[in-house]
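> Sequence plus the predicted model coming up.
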Amino acid sequence: MVDKQITIYVISDSIGETGELIARAAIRQFVSNKYEIRRYPYIQNEEQIKEIFSDAKNGNSLVLYTTVSEKTRDYIHMQGIESNIPTIDIMTPPLKALEKILGYPPKRESGIIRRLDENYFRKVEAVEFAVKYDDGKDTRGIKKADICLVGVSRTSKTPLSMYLAHKNFKVANVPLVPEVLPPDELFQKDKRRVIGLVADPYKLNEIRQERLKTLGLNFTANYANVDRINAELEYSRDIMKKLGCIVIDVSNSAIEETAGIIIDHMTKNFGERILL
């Protein structure tokens, strides 16, 4: 048995990864190594399709295509018949089956998977950013961050950072402690991107006592002392005033509520939108 050289053309109105994977999976069911896969992404007009079929006429060819446009699909099918080249429509059978089950037609928007993938990786990047620049561990994050949260301990900086990261915002958070000067980078940051967080001192006292309890420490520690907490809050408000940032009281707000205020603030100032 003599293998024939075959060229598989993959035409797509997006990046064409799906078509290429199917082509490779199919050809590997044969022992032949005499093949070539040519991928043509973002194909949307008839002239491009004509050129591909003109080239495909020069040998043993097969055309696989993934397109959601009915017009493009029909044109590829017609070109295949006219050129006597077999064509395989990868998208139509599953789309028709799903339409029959769901009872409504598909969106027929190209590149949806890629947009979802890009959004997913942006979210992962934002979460990794929040972890890396949590609790002022590296002040370089202040400059890179979309949002910088500042406040005393237990004002929800870390959970807020993670929640906002899942909305694709890169967030750094910096604790404000009277004994430690705030990093210079904070004062160089666009004040609209700095968010100050405060809370009722007695609410903070309760939260800090619970924190000490989980650590097995005594409630009399200075960390949970109301006078100390008041001093910290006074110091933090003074810093926030110097920064010129907005200040949010998180005493009785859920993380989602505080995040909503921050996102509204970002939208108002920068037109930034949540990418779900």
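Everything's here; your move.
> going forward, measure contacts and count neighbours with C-alpha atoms only.
Fine.
> burial count for residue 239?
21 (other Cα atoms under 10 Å).
> I meant to write residue 78 there.
Neighbouring residues of residue 78 were enumerated by other Cα under 10 Å; the total is 13.
> What helix or strand is it located in?
In the assignment (DSSP states H and E), residue 78 maps to helix 70-83.
> try residue 253
Per DSSP H and E, there is no helix or strand for residue 253.
> For residue 259, see how far away it is.
Noted for residue 253: a distance of 10 Å to residue 259, by Cα to Cα, to the nearest Å.
> Give me the more crowded residue out of those two.
For the pair residue 253 and residue 259, the greater number of neighbours falls to residue 259 (18 against 12), based on other Cα under 10 Å.
> okay, pairing it with this:
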Amino acid sequence: MTKELSEMPVIYIISDALGETAEYVSRAAAAQFSGVRTKIRKIPYVQDEIHIDEIIEEAVKEQAIIVYTLVVKRLRTYLEEKAQELGLDTVDILGPLINILADKTNLAPSYTPNVTHLLDEQYFRKVEAIEFAVKYDDGKDPRGVLLADVVLIGVSRTSKTPLSMYLAHKGIKAANIPLVPEVSPPQELFQISGQKVVGLTLKPDLLNQIRTERLRTLGLGASADYANYQRIVEELEYARGIMRKVSCPVIDATGKAIEETASRILEILYKGDRND
């Protein structure tokens, strides 16, 4: 017989960090019971036995299930003993896996709470770089040119935005500037070293195909100036002139995957290799 909705147990999530992992697992499990709304109470940054006592006192009143990600072994043991005394069910998310890894590696775990965020500075740099790439995409704010680790320049549809986002996931702050004959590039582009700028280009035939398909997707005719072959040749020549003026390396991305072009950009940034 299906239980009434009111009978669905409350889940207490206890963690010495944010408790995101335990919450995700709990919600994934609860989602298997269609139509049931589960009450989840998350208690992060639990650091001592006194706090555990307070939580368990509340959990007993609701006969809650306790799901936890406590790294410190002392606190895990204390929580398990207290919960068992009072007849509460517990689920240890991290403990069993830590124990298995210790057995397999013959190494002693550090038992350091929140260690992933304490050690992973690259995580925060990546988030910052992604926000940067969004803010300074497509020349929206030329001030980003002065703040970027790398500035990508090129005509429309040379993959400047996808490359900026890919590099952002590597922790690289990338701004990008579209080059259009009718619009002068921002002065900031000429105020930075050419070593921080990378020009992107494609063969005219490929760019014509990409733009034609783009127009088709938008429901526009392929005869539009945007996909005109001669116009594309002129744009590419104009862009080449800007790249020469900036004195930056140029990558022909024809036939290259985003990952391959991004790898080439990283080589240029870190090795100073300017030849395509």
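Right, received. Where do you want to start? Every value quoted in this text rests on a predicted model; they were computed, and no experiment measured them.
> returning to that earlier point: what's the helix holding residue 78 of the first structure aligned against in the second structure?
Per TM-score structural alignment, helix 70-83 of the first structure has no counterpart in the second structure.
> With residue 67 of the second structure as the reference, measure out to the counterpart of residue 219 of the first structure in the second structure.
The equivalent of residue 219 of the first structure in the second structure is residue 222 (alignment by TM-score structural alignment). Noted for residue 222 of the second structure: a distance of 58 Å to residue 67 of the second structure, by Cα to Cα.
> Settle it for me: which of these two has more neighbours?
Neighbour tally, residue 222 of the second structure and residue 67, criterion other Cα under 10 Å: the higher count belongs to residue 67, 22 against 17.
> hang on, isn't the more buried one packed against residue 24?
No: between residue 67 of the second structure and residue 24 there is no contact under Cα atoms under 8 Å: 10.8 Å.
> okay, and the common contacts of the two?
Residues touching both residue 67 of the second structure and residue 24 (Cα atoms under 8 Å, 6 or more residues apart in numbering): there are none.
> for the second structure, longest helix please?
When the second structure is scanned for its longest helix (criterion: DSSP state H), the result is helix 229-246.
> Just the helices from the stretch 51-200 of the first structure, written as ranges.
Taking DSSP state H, counting those that start in this stretch as the criterion, the stretch 51-200 of the first structure carries its helices at 70-83, 92-102, 112-132, 140-144, 157-165, 184-188.
> Which of those sits closest to residue 247 of the first structure?
helix 157-165 (12.9 Å; Cα to Cα).
> what range in the second structure matches the closest one?
Under TM-score structural alignment, the match for helix 157-165 of the first structure is residues 160-168.
> now do stretch 256-268 of the first structure
Going by TM-score structural alignment: stretch 256-268 of the first structure matches residues 259-271.
> For that stretch, give me the average deviation versus the first structure.
Compared with the first structure after fitting, stretch 259-271 of the second structure deviates on average by 0.8 Å (mean Cα distance after the TM-score superposition for the first structure).
> Show me the contact partners of that stretch.
For stretch 259-271 of the second structure, contacts defined as Cα under 8 Å, 6+ apart pick out 150, 163, 166, 167, 195, 196, 198, 249, 251, 253, 273, 274.
> nearest spatial neighbour of the third one, skipping sequence neighbours?
Of all residues not flanking residue 166 of the second structure in the chain, residue 262 sits nearest, at 7.3 Å (Cα to Cα, 6 or more residues apart in numbering).
> Distance check, the one you found against residue 231 of the second structure.
Counting by Cα to Cα, the gap from residue 262 of the second structure to residue 231 of the second structure is 27 Å.
> Then residue 150 of the second structure?
28 Å.
> just residue 99 of the second structure next, same as before
65 Å.
> what do you get for residue 147 of the second structure?
Residue 147 of the second structure is 32 Å from residue 231 of the second structure, by Cα to Cα.
> Please apply the same query to residue 261 of the second structure.
Distance from residue 261 of the second structure to residue 231 of the second structure, counting by Cα to Cα: 25 Å.
> So those two - more neighbours on which side?
residue 261 (19 against 14).
> Report the secondary structure state of that one.
What DSSP: H, G, I helix; E, B strand; the rest coil gives for residue 261 of the second structure is helix.
> Then the one 4 residues further on?
Each residue gets one of three states, and residue 265 of the second structure gets helix by three-state DSSP.
> I'd like to know how far it sits from residue 156 of the second structure.
Taking Cα to Cα, one finds residue 265 of the second structure at 19 Å from residue 156 of the second structure.
> who has more neighbours, these two?
Between residue 265 of the second structure and residue 156, counted using other Cα under 10 Å, the more crowded position is residue 265 (26 against 21).
> What's the match for residue 144 of the first structure in the second structure?
By TM-score structural alignment, residue 144 of the first structure lines up with residue 147.
> Against residue 106 of the second structure, how distant is its match?
Residue 147 of the second structure is 46 Å from residue 106 of the second structure, by Cα to Cα.
> go on, residue 134 of the second structure?
As defined by Cα to Cα, residue 134 of the second structure lies at a distance of 44 Å from residue 106 of the second structure.
> The two - which one has more neighbours?
Ranked by neighbour count (other Cα under 10 Å), residue 134 of the second structure and residue 106 place residue 134 first, with 16 against 9.
> out of everything not next to it in sequence, what's closest to the more buried one?
residue 165 (7.9 Å).
> Any figure for the gap between the match of residue 144 of the first structure and residue 220 of the second structure?
Residue 147 of the second structure is 37 Å from residue 220 of the second structure, by Cα to Cα.
> who has more neighbours, those two?
residue 147 (15 against 12).
> Identify the residues contacting residue 226 of the first structure.
Counted by Cα under 8 Å, 6+ apart, residue 226 of the first structure has contacts 201, 202, 205.
> doesn't the last one fall inside a strand?
Yep, that's residue 205 of the first structure we're talking about. No: under three-state DSSP, residue 205 of the first structure sits outside any strand and is assigned helix.
> what number of residues lie near whatever residue of the second structure lines up with it?
Residue correspondence to the second structure (TM-score structural alignment): residue 205 of the first structure is matched to residue 208. Neighbour count for residue 208 of the second structure, taken as other Cα under 10 Å: 22.
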